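Trainee: Pasting a predicted model and its sequence here:
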Amino acid sequence: MQEQNEPMSLNQRLIRSPVMACVAGCAILWVSFGIRQTFGVFLIPITTETGWPRSTYSIAAALLQLLWGFSQPFLVFLAERKVGFGKTIFVSSIIYAVGCFILYASGKSAGLFVFAMGAVIGISAGGNSFPNVLASVGRRFPQGSKHQSIAFGIVSSFGSFGQCCFLPIARAFLISIGWRMTFIVFGASFCYTYNAYLSVFTGLHCVFMVALSPLAYYLQTLPPIPALPQKNDEEEIVIDEKKQNINQAEVSQQEEVQYRPLEDISAPDIKTALKEAFTSSTFIFITLGFSVCGFHIAFLSTHLPAYLQDNGINSSLAAWTISILGLGSMIGTISTGYLSTIFLPKYVLMGIYGLRAILIVIIVFIPISVTTVMVFSVFFGFLWLSTVPPTTKFVGDVFGHKYLGTLTSITFVGHQIGSFMGAYIGGVVYDKTHSYNRMWYGSIAMAAFGIAVNFLAAVEPMNKVRARRQVKIEN
């Protein structure tokens, strides 16, 4: 055991460094999330070559989303309480690569294809996604601090940046080597090329994949840094005098959370934390609201390129729309991370879903053209993954940060149930009606639902709920 006065080595300082953790988290989400968001551009090439209906591809994409969500709480629990975040992320990345090889070998076997994309890649995705990465990064900042919230936004934004980068790469690979070899390239750590142009892209991608796993080393599990110290006595006296002149109910919940120690909010153990979450209407409302985000993202990432091609938009531009969504999402996630330090996260989420509804109305009721597609992609991009920072902060403000990874992974199950519905129902609706119109109407209704459940979610921290329950028991 290291002596208290002994200086830390460079490696130890890097492991504990919040900057290094952010760099590692950004790189991991950039590659892992970016590649997963390319699967929508494969829908038409694969169904055309194999003769499968779109619902077959949709069920594979939908199972990926569903198993991604359901595996995540177990993998996050494993990371948080057992083996650590770094090892979990590393092993998950290896399993993901295996899934890509199975996709290559699937041929025209729909069952093997669904197994590879839905089960293998879906389960592995739960290990190197947002909850594990953000929970590890968040432990290196004071809990509930403004710096932590901004870090959540910056790290989350690189998932969107990966989406922006890998969509054009996937499109280039599809044209040059076909969908099977593209999956090999996305899963392999070696370079398989046909021309010099492709060699550059593939070689770069191999570097990224090789760099991904070692970076997980800098996301090892560390004890969370306590919340910022409470205000000094003079500040507390001034605040107490002001509070005497105003209604206690008008005091900002967010200000209270900012200065409350971590132990006062978080449950004493994981069993209590889970019990409190599952019996809390606030946690249920947060999860339901997050499912709306999943519905929108999975429907658009899986079916938007095909929808645009069906309406006469060039396939290259249709693929670029997902990249534009990812580019805009970089700005959106950073912005909502910052806005969540100013406004309560519930109001930030309500604003996001309200703006989504407006943009979906535009794409549905205004004739499709290059202009409308670009406007929709740019502005919807700001809202693409922008729900992640406020949702993470919402859970942390109410339930504390001690078990934030586990609790946010459970909310992500709701997100992925919505994703399953968005990806699968979109394919079924198209096969039956040869149109996506009903899915667009459903997306508008889901946005309204997201506004409603976030409005109903309370912001009272759990330590107050526990205190009130204790008083009732004693009385």
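Mentor: Ah, there it is.

Trainee: from here on, contacts and neighbour counts on C-alpha atoms
Mentor: Noted.

Trainee: Strands of the stretch 51-200 of the chain, start to end?
Mentor: Assignment of strands within the stretch 51-200 of the chain using DSSP state E, counting those that start in this stretch yields no ranges at all.

Trainee: what do you get for the stretch 251-400 of the chain?
Mentor: Applying DSSP E, counting those that start in this stretch to the stretch 251-400 of the chain gives no strands.

Trainee: Can you show me the helices along it?
Mentor: Secondary structure of the stretch 251-400 of the chain (DSSP state H, counting those that start in this stretch): helices at 253-258, 262-265, 270-278, 281-310, 315-339, 345-365, 370-381, 388-399.

Trainee: Quickly compare the ones you listed and say which is most buried.
Mentor: Among the helices of the stretch 251-400 of the chain, helix 388-399 has the highest mean neighbour count (mean count of other CA atoms under 10 Å), at a mean of 26.

Trainee: For the nearest residue to Phe85 once chain neighbours are set aside, which residues are in contact?
Mentor: Of all residues not flanking Phe85 in the chain, Ala79 sits nearest, at 4.5 Å (CA to CA, 6 or more residues apart in numbering). Counting by CA atoms under 8 Å, 6 or more residues apart in numbering, Ala79 makes contact with Phe85, Gly86, Lys87, Thr88, Asn132, Thr221.

Trainee: Included below, for side-by-side comparison, is a second structure:
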Amino acid sequence: MSIFRFPLLVWLGIGILIISLGIRQSFGIFMMPITDTFQSGREFFSLAIALQNLLFGLFQPFVGMAADRFGAKRIITMGGVAYAFGLYLTSIATGTGVLYISMGVLIGLGLSATSYVIVLGAVAKVVPAEHTAKAFGLTAAMGSFGMFAVIPGAQSLLANYDWQTAMQVFAMFCTLMIAFAVFMKTANPSSSASGQAEQEQTLKEAMAEAFRHPGYWLIHAGFFVCGFQVMFIATHLPSYIADKGLPGNTAAMALAYVGIFNIFGSYFWGLMGDRFNKRYVMTSLYMMRSVVLTLFITVPLTTNTATIFGAAIGFCWLGTVPLTSGLVRQIFGPRYMSTLYGLVFFTHQIGSFIGAWVGGRVFDYYGSYEPIWWTTVVLALAAALIHLPINDKPVTRPTLQSA
């Protein structure tokens, strides 16, 4: 299937992801101006972002269940409202406590309803199984364009205005997600092309089936590592680069390169997931991460090496998304994918919480990010090995298959 023949829902989902994830990935460059405003250490901002990511994941299974039951359109609309309100409330905050509610709770809820789990769950119901990884890869890739487009825009806003104005501009952009959701027509689960056995399976049975599958828990473990790595880098890379005395726009450029190369990387890893065994492709991705991270730590940091790192880590940044979601869909089918992938994503966000928070904690304690950088290398190697023993064959349901 050509990418140009994908249903309209796929392209609307891409638009939603561009806005939702683009804004989210820009929060790292707000760390220093916000902490300067409130005269606080970096752990405060790190904890607010960590709380956002934890709640992003905590809300995800419940939001996924709601999307499986009521459809993605309503859930994305609700998420766009929460996201916009959280950004606006952040912009008018006068104390640090408010940011835990606005950046933590509200934006966490908004992200859970407007990001990969909901969009990919909707896509899974309208794209044939043999093209799932490619469709997921395209969605993740084009969604990543938001990182490339939004971060330089945020940097420009911070250079010409204050961070409060930038947050308010972002809040207005969230209304576009609501507009896109209005035109989404998601498939009715009962009429999907998944087979009778899957249609007759209840949500409780689907969850019990997944919890009994050892590979499901290995998928959780691998995605935990992904969350730890990407959120530590997204949150702390700008400050790490600034600490080394490099110009302020170096960090923005490095993150922008993460975004643009993630576009190519996500689609590439999605294509590889359709052509080869997803487990081996995932192992290759994490091995590449470990090499890139090791080189970044050991090579002297300059503007050029920071930019090269952004491009290299960007190529394997969110390639885990089409592969992980593709494994869940391949093993358990599309019927309850938003729920089952939502649970996996919760584990990802636990990793994100720890990566964002511990990064700031380690810096405030040691005055250096070096220990946490080496931790990301070790975790990448562990994740590469974790995926090898997964049994990725579709589950059989004997009692329903006999019918």
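Mentor: Yep, it's here. It should be emphasised that the depicted structure is a prediction, and the values quoted were computed from it without experimental measurement.

Trainee: what TM-score comes out when they're superposed?
Mentor: Scored against TM-score structural alignment, normalised by the length of structure 2, the superposed chains reach a TM-score of 0.94; 396 aligned residues with a CA RMSD of 1.9 Å.

Trainee: circling back: Serialize the contacts of Ala79 of structure 1 to JSON lines and add fields for distance to Thr287 of structure 1.
Mentor: Below are the contacts of Ala79 of structure 1 laid out as JSON lines (distance: CA to CA, whole Å):
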{"residue": "Phe85", "distance to Thr287 of structure 1": "23"}
{"residue": "Gly86", "distance to Thr287 of structure 1": "26"}
{"residue": "Lys87", "distance to Thr287 of structure 1": "27"}
{"residue": "Thr88", "distance to Thr287 of structure 1": "24"}
{"residue": "Asn132", "distance to Thr287 of structure 1": "17"}
{"residue": "Thr221", "distance to Thr287 of structure 1": "25"}
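
Trainee: So which of the residues you listed wins on neighbours?
Mentor: The most crowded member of the contacts of Ala79 of structure 1, judged by other CA atoms under 10 Å, is Asn132 (32 neighbours).

Trainee: so what corresponds to it in structure 2?
Mentor: When structure 2 is aligned by TM-score structural alignment, the residue opposite Asn132 of structure 1 is Ile118.

Trainee: Equivalent analysis for Ser329 of structure 1, please.
Mentor: Match for Ser329 of structure 1 (TM-score structural alignment): Asn262.

Trainee: next one: Tyr441 of structure 1
Mentor: Residue correspondence to structure 2 (TM-score structural alignment): Tyr441 of structure 1 is matched to Trp374.

Trainee: Same check on Val395 of structure 1?
Mentor: Aligned counterpart of Val395 of structure 1 in structure 2: Val328 (TM-score structural alignment).

Trainee: Grab the nearest non-local neighbour of that match.
Mentor: Val328 of structure 2's closest residue in space is Tyr341 (CA to CA, 6+ apart), at 6.5 Å.

Trainee: Looks like the one you found contacts Val119 (just checking).
Mentor: No: using CA atoms under 8 Å, Tyr341 of structure 2 is not in contact with Val119, being 11.3 Å away.

Trainee: OK, contacts around the residue lying closest to Tyr240 of structure 2 once chain neighbours are set aside?
Mentor: Of all residues not flanking Tyr240 of structure 2 in the chain, Tyr369 sits nearest, at 7.2 Å (CA to CA, 6+ apart). Counting by CA under 8 Å, 6+ apart, Tyr369 of structure 2 touches Tyr240, Gly359, Val362, Phe363.

Trainee: hmm, try it at 10 Å
Mentor: By CA atoms under 10 Å, 6 or more residues apart in numbering, Tyr369 of structure 2 lies in contact with His236, Leu237, Ser239, Tyr240, Asp243, Gly359, Gly360, Arg361, Val362, Phe363.

Trainee: Is Gly138 of structure 1 in contact with Gln148, as I believe?
Mentor: Yes: proximity of Gly138 of structure 1 to Gln148 meets the contact threshold set by CA atoms under 10 Å, at 6.0 Å.

Trainee: list the contacts for Leu87 of structure 2?
Mentor: The contact partners of Leu87 of structure 2, taken as CA under 10 Å, 6+ apart, are 23, 99, 102-103, 106-107, 164, 166-172, 174.

Trainee: cool, and Lys244 of structure 2?
Mentor: The neighbourhood of Lys244 of structure 2, defined by CA under 10 Å, 6+ apart, consists of Leu301, Thr302.

Trainee: gap between Ala125 of structure 1 and Phe186 of structure 1?
Mentor: Shown here: Ala125 of structure 1 relative to Phe186 of structure 1, a distance of 14 Å by CA to CA, to the nearest Å.

Trainee: Spit out the residues that contact the two alike.
Mentor: Each of Ser32, Arg36, Tyr96 lies in contact with both Ala125 of structure 1 and Phe186 under the rule CA under 10 Å, 6+ apart.
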